[in-house]
Structure formats: structure tokens, C-alpha cells
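*Asks:* Everything below, folded, please.
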Amino acid sequence: MRGKPVPLGFVFRSRAKEEKTPAAAKAPVNFSKQPRDPQAPKGRPTPKRSEAQAQRRSVAQTPTNRKDAAKRQREERRAAMERQRQALAGGDERYLPARDKGPVRRFARDFVDSRFNIAEFFLPMAVVILVLSMVRVASLQNIALLLWLVVIILIVLDSILSAVRLRKRLAARFPDQNKRGAVAYALMRSLQMRRLRLPKPQVKRGERP
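*Replies:* Take a look at the predicted model:
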């Protein structure tokens, strides 16, 4: 008995499925590929969870209007000033003002703080001389005038001597660094009383810097 003829379309479809099935079975499965974040731009990999959370926090903290931006700037400025105040009191160079930063300026401060400077006693002596000059006694007024001259001469001589010594020490200690303004910086510091100096002295008197 002759069987029914098989349609040609069915034969070709069966062969096509048999050829595709082994290829699909042999294809490696990539389990490491992560599903793309729908919010991530096309063509870029999906960010990690920690990176995405950090990005969302930064976006959430970004001020949305001018008032919030000004408030945030004031808070940042206040925090920076507080860090600078603590640095001036404790000597932390990370937050010092630009004029006080660097090993050259630190050495200049230590040089001044390690010795007695006549200029640092200028204010107390100036008060005494001013009181004497206000007394209506000719001899006391003459003494006050003479003291003014003596104090000024001593301060000038001591400042010149300190500048020469400091310049030599800086040249020997920091031959390849910029030392511009360091001597003037030290002389200005020497005019201040020790307890009022900022940054606070980090060396004792007589201690070699």
C-alpha cells in the first residue's frame, strides 16, 4: 500500500530546525553580563550599585535654586574658616592660609619664635613711653623722647641682624626652593607679641629650628 505524499514545505522546515538546534545549544551563555539600567545612556555599561547610589546622593544634594546654593556656599565658607582657625591654633598646615604654607614659611616662623626679638616688646614699651610723654614734666618728656629714639634704633638693628641670619639659614636649608618674601614675613611676625602670633609658635625659646 503506497503512503500519503509528505509536503515539501514540512521537510524543509524540519531540516532547518535540526540545523539551528545544535548551533543554539553550542552557543556559550554569558552570565557576567548585567542587564542594562533603563536610566543609563545607551552604549554605556550599567554603573555599579555603589556608584549609582553615590551619583543619586550627589544629585539629591545639588541645590535646585539660588537660595539653596547661597546657603550651601555660606556653610562651606563657615566650615573652611573653622578649619583655618583650628589650623592657626594647632599648626596643621593643610588648612593654613596660603601665606603661611610651605616649609620655608614654617622655618621662618620657627626662627623668629626660637629667639627673643626686641620688636616684640615694642607695644608695651610704646605704652610706657606714651604715658611718660603725657606727663607735664619737662624732664620726663625728654626721657620719653630719648626712649623713642633708643627703641627705634634697637629694633632696626635687631631686625637687620635677624634678616641677615635668616637669609643665610634659608639659603643653606632650602637652596632650590622659592624663598621670596620669607624674610619680610619673619620680620612682620617678630613685631607681634609671642602669645598673639598666628599660627601659634611650635618651638620654645632657645630651641634651634
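*Asks:* use CA for all of it now, contacts and neighbours both
*Replies:* Noted.
*Asks:* Off-centre distance for the longest helix seen in the chain?
*Replies:* Among the segments of the chain that qualify as a helix by DSSP state H, the longest is helix 138-173. Using C-alpha atoms, centre = their mean, to the nearest Å, the distance from the centre of helix 138-173 to the centre of the chain it belongs to is 36 Å.
*Asks:* do the same with stretch 121-134
*Replies:* Stretch 121-134 has its average C-alpha position 41 Å from the chain's average C-alpha position, going by C-alpha atoms, centre = their mean.
*Asks:* who touches it?
*Replies:* Contact with stretch 121-134 is made by 140-145, 147-148, 151, 191, 193, as judged by C-alpha atoms under 8 Å, 6 or more residues apart in numbering.
*Asks:* the helices in the chain, which residues?
*Replies:* For the chain, the helices defined by DSSP H occupy 8-26, 49-61, 66-90, 103-113, 122-134, 138-173, 182-190.
*Asks:* For residue 204, give me its contacts.
*Replies:* Residues in contact with residue 204, defined by C-alpha under 8 Å, 6+ apart, are 113-114.
*Asks:* and for comparison, fold this next one:
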Amino acid sequence: MFGRKQDPPLTVDAPVVDEPPQPTPSGKGRPTPKRKEAEARNKRPLVPADRRAAAREARAKARVQRDLEYQAMRNGDERHMPARDRGPVRRYVRDSIDARWNLGEFFLPFAAFCLVLQLVTAISAPLVAEISLVVLYAYIVTAMFDVAMMWRGLKKRLVAKFGAEALPRGLAMYAVMRAFQLRPMRLPKPRVQHGQHPA
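*Replies:* Below is the predicted model of the structure:
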């Protein structure tokens, strides 16, 4: 009763401890598939189930593509031309050859005339047949020399206009083959007349 007053008990606030963040669940959220299951799911048949139908569809697609390319070569639409005929370099080559009179473009009719002449005169006039054969060979040599000179001058102009690194491989054969075709049979169709050389 007369004793010492007892102090009220001290209350100490507990220190606030931040709880560690809960780890976010990692992984896919689903079990990893077995190897056999994954391989079975990724397997695709190399051969379609109906091979005949697939072949018919492929032929139809190829036919549509060929028709599109043929029409493009007739009307000059370069977007749908075959890759070997696209680009400014090949267009310049075509225009240069079409603007020039080439001995090669008359080779087929001249060769046909010489062969018919040989058949007609083989028995009645063998000398004429031999002469026509010699003339045909001389024409071939002259046409080859003509196309060689054509390519030599054309290559110089191509290098000056586009640069040597811009010339694709096989351009010489592309030019020679066009020079030996009859003008009406050339594809893509000629865009210039004889004498209208490109700039």
C-alpha cells in the first residue's frame, strides 16, 4: 500500500520488417511435353496425302505463272517478266540489239534457203549444192564476227553507263541469243525501231 508505485510497463513498438516479395512463379505454367510428343506434333508429311491433286494444283499454278510471264513479255510489263529479263541493264541490251541490223537475225531463213537449194540441186547440179554449203558456212562465220563486234561495242557502252560491277553474268550470251533471233519472234517484244539506239 505504501510501497513504491510501479511504473506502467513500457510498450516497445516492434520494428517494422518488410516482408520479402513473393517470388513470381516461373516456367510455362504447364508440364514440358515429352520428346516423342513434341516430335510427333512437329512432323509434317513430306508427301501430300493426295499426290495427284497436289500435282494438278502445281501444274495449274505453273501454267498461270507462265501465261502471266508470256503476256508480260508481249506487253513489256517488267514486274511479271522472268528474272532473266528484268532490270535496266537487260532492257538496255535488248534495245541496243533491236535498234541494230544484225546478220544473225537473218540466219534461220538464209540457212533454210541454202538447205533447200542443196536438196534440189544435189543430183542435177552438185556444184551448186557445194557452193551453197560453202556460202552457208561463210555466212555463219560472218554473222559470228558481226555479233562479236556488236558485243564489244555494247559492253563498252554498258560499262560507261552502269559500271562494270552492275553487269550480271551471262549477259554476253543473252545478247548473242537475241541477236540471232528473228525480230518478230523476240521475247520480250522489241520496243524500238531499227536505228533508234538507246541513250
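*Asks:* Overlay them and tell me the TM-score.
*Replies:* Counting by TM-score structural alignment, normalised by the length of structure 2, the TM-score of this superposition works out to 0.66. Behind it: 146 aligned residues with a C-alpha RMSD of 2.0 Å.
*Asks:* ok so, going back, including mean neighbour count, could the helices of structure 1 go into CSV?
*Replies:* Shown next, in CSV, are the helices of structure 1 (neighbours: other C-alpha atoms under 10 Å):
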stretch, mean neighbour count
helix 8-26, 10
helix 49-61, 11
helix 66-90, 14
helix 103-113, 21
helix 122-134, 15
helix 138-173, 14
helix 182-190, 20
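*Asks:* Indicate which one of the ones you listed is closest to residue 203 of structure 1.
*Replies:* Distances from residue 203 of structure 1 to each of those were compared using C-alpha to C-alpha; the shortest belongs to helix 103-113, at 6.2 Å.
*Asks:* Check the mean deviation of that closest one from structure 2.
*Replies:* Between helix 103-113 of structure 1 and the aligned residues of structure 2, the post-superposition mean distance stands at 0.9 Å (mean C-alpha distance after the TM-score superposition for structure 1).
*Asks:* Give me the contact list for that helix.
*Replies:* Outside helix 103-113 of structure 1, the residues that reach it (C-alpha under 8 Å, 6+ apart) are 99-100, 166, 170, 174, 177-179, 182-183, 185-187, 189-190, 194, 201-205, 208-209.
*Asks:* can you rerun that using 6 Å?
*Replies:* Residues external to helix 103-113 of structure 1 that are found in contact with it (C-alpha atoms under 6 Å, 6 or more residues apart in numbering): 186, 209.
*Asks:* ok, residue 191 of structure 1 - how many residues close by?
*Replies:* Applying the criterion other C-alpha atoms under 10 Å, we find 19 residues in the vicinity of residue 191 of structure 1.
*Asks:* Pretty sure it sits against residue 117.
*Replies:* No: with contact taken as C-alpha atoms under 6 Å, residue 191 of structure 1 and residue 117 are classed as non-touching, separated by 8.0 Å.
*Asks:* Can you pull up the most central residue in structure 2?
*Replies:* Centre of structure 2 computed as the mean C-alpha position; nearest residue by C-alpha atoms, centre = their mean is residue 83, 3.2 Å away.
*Asks:* And the aligned partner of it in structure 1, how far from residue 201 of structure 1?
*Replies:* With TM-score structural alignment as the criterion, residue 83 of structure 2 lines up with residue 98 in structure 1. Using C-alpha to C-alpha, to the nearest Å, one gets 18 Å for the distance from residue 98 of structure 1 to residue 201 of structure 1.
*Asks:* what does residue 190 of structure 1 give?
*Replies:* Noted for residue 190 of structure 1: a distance of 12 Å to residue 201 of structure 1, by C-alpha to C-alpha.
*Asks:* So what's the gap between stretch 183-200 of structure 1 and the chain middle?
*Replies:* Per C-alpha atoms, centre = their mean, the displacement of stretch 183-200 of structure 1 from the mean C-alpha position of its chain is 22 Å.
*Asks:* What are the contacting residues of it?
*Replies:* Residues from elsewhere that reach stretch 183-200 of structure 1, judged by C-alpha under 6 Å, 6+ apart: 88-89, 108, 119-120.
*Asks:* corresponding residues in structure 2 for that stretch?
*Replies:* Residue span in structure 2 matched to stretch 183-200 of structure 1, by TM-score structural alignment: 172-189.
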